[in-house]
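# What would the 3D arrangement of this be:
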Amino acid sequence: MTRPALARAAAILCGNPDFQRFLAYRYPAPWGQSGDLPAHKRAASVIYTVCRIQSRRELDTNAEARRRYDRLVGLPYSSWRAAKSGGSPICGASVRVAERPF
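From the prediction side, this is the model:
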């Protein structure tokens, strides 16, 4: 089985209520700025703002956008999920979850 493209994975995550809660917690200002949109579109809007992109497709074509997504969204979300479940996102490694973005 092949790994889906990052843009597709991000689109799928945007429909996940757990991911939406993470984005609302981690990025309250961008989340609040798109308050009239449905939650999945608010999640996409936060990704656009945080990663400084116009479309999720850029996550597949722009290396800097991919790095920003990994650093600001993907890895923190993995850590947040692991902390919620009491586990670790990476093979027993201990990860501290920041309360707010850098």
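# drop to CA atoms for contacts and neighbour counts, all remaining ones
Will do.
# Spatially nearest residue to residue 39 (excluding sequence neighbours)?
In this structure, residue 39 finds its nearest non-sequential neighbour in residue 20, 6.8 Å apart by CA to CA, 6 or more residues apart in numbering.
# in which helix or strand would I find that neighbour?
Taking DSSP states H and E as the definition, residue 20 sits inside helix 17-26.
# want to put them side by side, so please do this one too:
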Amino acid sequence: MSSIIPTFQGEVQLAGWSDTHNGGAKVTFWLTDATDLEAFRTLTIRKGNHAGHRFAAVLVEIGDDEQPVQPESQQKGGELAKLAGQLCNNPEFWNFLHAKHGWACSMSEDAAKLIRNRCRINSRSELDHKAEAAAIFHEQFREPFVEWRRWSKQ
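Reported below is the predicted structural model:
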């Protein structure tokens, strides 16, 4: 096995990031030591539609104590978790749960508990990471609620 010699090895600080018009993103780092720039001076940068040198990067956050910071182990919720939260806070959704399923809800936590139990999850964030839970959420809550609202407004 050959050993890989890194082009650059040192500390950088996140200076900024932005989305680009073509679906990519731009991330800017500051080098903490100006002499580290020498590692980049001979490399090709992007010109027009031609990309510059490509790199594989592994970044580890370090704290003020110079020790690695462990990322959060809990998965973050995405759009489905957000939608479930909005539904759980909606008194109209509570009425739907009572009318369609006979479940009495008087607060958002009641609705959240029902969704978690029915979808077999411990946290709404799992809706974005477990396909089966997402399918149950759509089939038993989101789609029927949309239909119920449409029907009840007529």
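# TM-score of the superposed pair?
Scored against TM-score structural alignment, normalised by the length of the first structure, the superposed chains reach a TM-score of 0.68; 77 aligned residues with a CA RMSD of 1.6 Å.
# which bit of the second structure covers the helix holding residue 20 of the first structure?
Aligned using TM-score structural alignment, helix 17-26 of the first structure spans residues 91-100 in the second structure.
# Would you mind getting the average deviation of that stretch from the first structure?
Following superposition, stretch 91-100 of the second structure is found to deviate from the first structure by 1.1 Å on average (mean CA distance after the TM-score superposition for the first structure).
# quick one: contacts of that stretch?
Contact with stretch 91-100 of the second structure is made by 87, 88, 103, 104, 105, 106, 107, 111, 145, 148, as judged by CA atoms under 8 Å, 6 or more residues apart in numbering.
# so which of the residues you listed is the most crowded?
When neighbours are counted by other CA atoms under 10 Å, residue 111 leads the contacts of stretch 91-100 of the second structure with 24 neighbours.
# which residue lines up with it in the first structure?
Residue 111 of the second structure maps onto residue 43 in the first structure, by TM-score structural alignment.
# which ones are touching its match?
Residue 43 of the first structure touches 14, 15, 20, 23, 31, counting by CA under 8 Å, 6+ apart.
# Show me where the first structure has its helices.
Listed in chain order, the helices of the first structure (DSSP state H) span 6-14, 17-26, 28-33, 39-51, 58-61, 63-69, 75-85.
# Quick check: which of these is buried the most?
Comparing the helices of the first structure by mean neighbour count (mean count of other CA atoms under 10 Å), helix 39-51 ranks first with a mean of 21.
# Name the nearest residue to the residue nearest the centre of the first structure, sequence neighbours excluded.
In the first structure, the centroid-proximal residue (CA atoms, centre = their mean) is residue 73; its distance is 3.4 Å. With sequence-adjacent residues excluded and distances taken as CA to CA, 6+ apart, residue 73 of the first structure is closest to residue 47, at 7.7 Å.
# From residue 86 of the first structure, how far off is that neighbour?
In this structure, residue 47 of the first structure and residue 86 of the first structure are 26 Å apart, going by CA to CA, to the nearest Å.
# before we move on, what about residue 32 of the first structure?
29 Å.
# With residue 17 of the first structure instead?
19 Å.
# go on, residue 41 of the first structure?
Noted for residue 41 of the first structure: a distance of 29 Å to residue 86 of the first structure, by CA to CA.
# Pull the contacting residues for residue 84 of the first structure.
Contacts of residue 84 of the first structure by CA under 8 Å, 6+ apart: none found.
# Quick one: map it onto the second structure.
So, by TM-score structural alignment, residue 84 of the first structure is matched to residue 152.
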